[in-house]
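**Student:** fold the following, please.
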Amino acid sequence: MGFYSEKILPYLLDWSLSDPKIAAYRRSLLAEVQGEVLEIGFGTGLNLAYYPEQVEKIITVDPNPGVHALAQKRIQSSPITVEHRLLGSEHLPMADHSFDSVVSTFTLCSIPGVEQALQEIAKMLYMSGGEFKVPIVFRGPNGSAFQVSSQHSQALEAMYANFPGLKVVMPSTAADAKGLLKSSIRDDNPVIFMEQERMYGIKGEVPEDEDFTIPLGVADIKREGKDCTIVARSMTVPLALQAAEKIQDEFDVSVEVIDPRTIKPLDIDTIVNSVRKTNRLVIAEESHYFASVGAEISHTIMEHAFDYLDAPVKRISTVEAPMPYAKNLEAAALPSVEKIIEAVKEVCYI
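**Tutor:** Sure, this is the predicted structure:
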């Protein structure tokens, strides 16, 4: 970790760094993402957008005037309204990466706030005849949190993925967040970096390598198996892994768990190859059932691996209704370990 990250992050995120001599740190997904954004930002011409209170914490935590100068130059306060926050004139990047941008927003569920990203930024390279690149990253929570009700509990990755020109990334571990965020910042295209608020406290091993990256568009096999494939992303990845362990113990069924990590571009080859091996597919996602990423994967499997399927594809999604506020109803609406287990049992005819 760089000097500025060591000084700033413990105060900002309330987590302490481990001994720098060890090969890996245990960090939460949020700490890893914020750490990479700040560290890269102070080391390069990266422009960062945060809330006023976040900026105040960052620039006052260390008495070093050099930190103050860098923070005040690189980190800019922005309004709480998402439509002003996502794309003010001060956030525009340079096409040669001499001045990139990372816009950290309160939520990616705010539809009024993303018009400029969908209508202008996503189309800029095409409409300029390839002349104007827009290397910008929009990062923030996607999907449900804990009892924040309907307007802040929407998983909108399918909507973003439906706009050519945007790349859509959804990490499920701290290590993935670190590697994918670096790749997103270095990419020439606008990237929607979608985090899951319920996962911000989940810790995991993270490579110490400062230049650790994960290519966009490459899925990860989180657990190998031979009897059934589960494709999960973001919040449903740990649920799928728990379900796979329970199924193995109770029914001696070997389940493979695949995390696409990048929704667009989608690594469909890894999924197809897995289905050709296991002959069964369950898709677990937090978004709604209709017109989801899971629907796209299901159709693609029908095109490329239909003859290998021994059972219909089964999909687990959030119920087709606005998210309830009540805790028990919210739990009933979302995917769960139990729902994934029942889906695997159904396709395996248990």
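**Student:** hey, let's count contacts and neighbours off CA atoms from now on
**Tutor:** Will do.
**Student:** quick one: the strands in this protein, in order.
**Tutor:** Remark: strands assigned in the chain by DSSP state E are 24-28, 47-50, 75-77, 101-104, 136-141, 167-169, 191-195, 203-207, 220-223, 228-232, 255-259, 262-264, 281-288, 314-318.
**Student:** nearest to residue 304, out of the ones you listed?
**Tutor:** Ranking these by proximity to residue 304 (Cα to Cα) places strand 281-288 first, at 13.1 Å.
**Student:** re the thing from before, make CSV out of the strands of the chain and add distance to residue 110 and mean neighbour count.
**Tutor:** CSV is the format used below for the strands of the chain (distance: least, Cα to Cα, whole Å; neighbours: other Cα atoms under 10 Å):
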stretch, distance to residue 110, mean neighbour count
strand 24-28, 25, 20
strand 47-50, 16, 24
strand 75-77, 19, 20
strand 101-104, 13, 26
strand 136-141, 10, 25
strand 167-169, 16, 26
strand 191-195, 13, 26
strand 203-207, 27, 18
strand 220-223, 29, 16
strand 228-232, 24, 27
strand 255-259, 25, 25
strand 262-264, 19, 24
strand 281-288, 15, 26
strand 314-318, 18, 21
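**Student:** Proceed likewise with the subsequent sequence, for comparison:
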Amino acid sequence: MSTPNSTRLLKYYEALNEGAAQAMSEDHRVFMMGLDVDDHKGIQGSTLGLVEKFGAERVFTTPLSEDAMTGVAIGAAMAGQRPIHVHIRMDFMMLCMNQLVNIAAKSHYMYGGTVQVPLVVRTMIGKSWGQGAQHSQGLHAMFAHVPGLKVVAPSNAHDAKGLTIQAVRDNNPVIIMEHRLLYSTESYVPEKPYVVEFGQSRVVEEGSDITIVAISNMVVEAIRAAELLSAQGISVEIIDPVTISPLDSATIEKSVDKTGKLLIVDNGWLNCGISAEISARVAESEIITRRVQVKRLGFAATTCPTTPTLENAFYPSPKSIAMAAMNLCNPQSSWEPNDAQCELAYQKQFKGPF
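**Tutor:** Reported below is the predicted structural model:
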């Protein structure tokens, strides 16, 4: 029998569900809205059972009208409620950019601190069975660019629950970016409510030869790549920023000062992306005392493809991450992991957060 303080393995989607449920039990002002949140599949399981537990007045579906429904959520937040608005796909948050960027993010400032917008937006990114150009984009850099918006990217179930509860308690709009390929991964998660603080990076694995900063699902890919590199004698330090904005760059800079080599792996385009921001902060750092080699991996400057073959070339993978890291550590090396090694690495389950 488990106790309220016990820790057990939960899947990512189960942790999102539990975080929301505990936040709703803790505060009657919290409600959930969004397209199909009360569907029998429950947004890949992340909202299952919530309508039965809290009723249709606190968990309800919305029309397919992102702009209008985001306005409803912002208005409710201004009026003292604490909505969790599920957008499902980040791609379609473009339809409510004015609401998020000009209203939600700015109202606290424009009204002299008298207005708060405690809004949580859940949204998914990432490839999976050919999501293609309009259903797979990671647009987190756009939102992180805007003062007043917080952007978090849990890479494991532990952080998914803790960041959800922290986001609900925060008095500012928070965007939770969830990668669809993480939904079935497991981590050890406490039963009782807890928070994962914003603005604190995590050292996932310690190493001495190269620092890999990985965003969202790329943390899992980087861990797999580190296994391949370890067999070649390369010691990798992996850092998960956890939150995109606010970004804890001090932890990254401290690691880079140790290793002298930095590889940033993102779930978005390289141009003007979060990888460029991290690179700039490293370049401007007053912590780093040595010359640093930097490389970035992310999306090429083209639309996300649909077919699996092109997806494999488009998205960073354990193989491409390992080869890029090896190139930084040993430019003369011609090493390339074989496909069988990479396939075996993919089968290993991420237990995070370490």
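**Student:** returning to that earlier point: mind putting the strands of the first structure into JSON lines with distance to residue 67 of the first structure?
**Tutor:** Formatted as JSON lines, those follow (distance: least, Cα to Cα, whole Å):
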{"stretch": "strand 24-28", "distance to residue 67 of the first structure": "23"}
{"stretch": "strand 47-50", "distance to residue 67 of the first structure": "15"}
{"stretch": "strand 75-77", "distance to residue 67 of the first structure": "11"}
{"stretch": "strand 101-104", "distance to residue 67 of the first structure": "19"}
{"stretch": "strand 136-141", "distance to residue 67 of the first structure": "23"}
{"stretch": "strand 167-169", "distance to residue 67 of the first structure": "30"}
{"stretch": "strand 191-195", "distance to residue 67 of the first structure": "27"}
{"stretch": "strand 203-207", "distance to residue 67 of the first structure": "26"}
{"stretch": "strand 220-223", "distance to residue 67 of the first structure": "37"}
{"stretch": "strand 228-232", "distance to residue 67 of the first structure": "40"}
{"stretch": "strand 255-259", "distance to residue 67 of the first structure": "38"}
{"stretch": "strand 262-264", "distance to residue 67 of the first structure": "34"}
{"stretch": "strand 281-288", "distance to residue 67 of the first structure": "40"}
{"stretch": "strand 314-318", "distance to residue 67 of the first structure": "44"}
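**Student:** all helices for the second structure, in order.
**Tutor:** With DSSP state H as the criterion, the second structure has helices at 12-26, 50-54, 66-78, 97, 107-110, 140-144, 157-169, 218-230, 249-259, 274-284, 308-314, 318-329, 339-346.
**Student:** where in the first structure does the fifth one align, residue-wise?
**Tutor:** Spelled out, it's helix 107-110 of the second structure. Using TM-score structural alignment, the residues of the first structure aligned to helix 107-110 of the second structure are 124-127.
**Student:** do the same with stretch 141-148 of the second structure
**Tutor:** Counting by TM-score structural alignment, stretch 141-148 of the second structure corresponds to residues 158-165.
**Student:** ends of that stretch, how far apart?
**Tutor:** 14 Å (Cα to Cα, to the nearest Å).
**Student:** of all the residues in that stretch, which ones are buried?
**Tutor:** 158, 160, 161, 163, 165 (16 or more other Cα atoms under 10 Å).
**Student:** give me the contact list for that stretch.
**Tutor:** With Cα atoms under 8 Å, 6 or more residues apart in numbering as the test, stretch 158-165 of the first structure has contacts from 118, 121-123, 125, 166-168, 189-190, 192, 263-264, 291-293.
**Student:** mean deviation of the match of helix 107-110 of the second structure from the second structure?
**Tutor:** With mean Cα distance after the TM-score superposition for the first structure, stretch 124-127 of the first structure departs from the second structure by a mean of 0.7 Å once superposed.
**Student:** may I see the buried residues of that stretch?
**Tutor:** Those would be 124, 125, for stretch 124-127 of the first structure by 16+ other Cα under 10 Å.
**Student:** ok, and the closest non-adjacent residue to residue 164 of the second structure?
**Tutor:** residue 19 (5.7 Å; Cα to Cα, 6 or more residues apart in numbering).
**Student:** is it true that the one you found touches residue 162?
**Tutor:** Yes: using Cα atoms under 8 Å, residue 19 of the second structure is in contact with residue 162, at 6.9 Å.
**Student:** hey, what's in contact with both of the two?
**Tutor:** In contact with both residue 19 of the second structure and residue 162: residue 193, using Cα under 8 Å, 6+ apart.
**Student:** so those two - more neighbours on which side?
**Tutor:** residue 19 (28 against 23; other Cα atoms under 10 Å).
**Student:** check contacts around the residue opposite the more buried one in the first structure once aligned.
**Tutor:** Aligned counterpart of residue 19 of the second structure in the first structure: residue 36 (TM-score structural alignment). Residue 36 of the first structure sits next to 178, 181, 182 when contact means Cα under 8 Å, 6+ apart.
**Student:** equivalent analysis for residue 60 of the first structure, please.
**Tutor:** So residue 60 of the first structure contacts residue 68 (Cα under 8 Å, 6+ apart).
**Student:** from residue 74 of the first structure, how far off is it?
**Tutor:** For residue 60 of the first structure, the distance to residue 74 of the first structure - Cα to Cα - is 14 Å.
**Student:** now residue 75 of the first structure. Nearest residue, chain neighbours left out?
**Tutor:** Nearest to residue 75 of the first structure is residue 48, by Cα to Cα, 6+ apart, at 4.7 Å.
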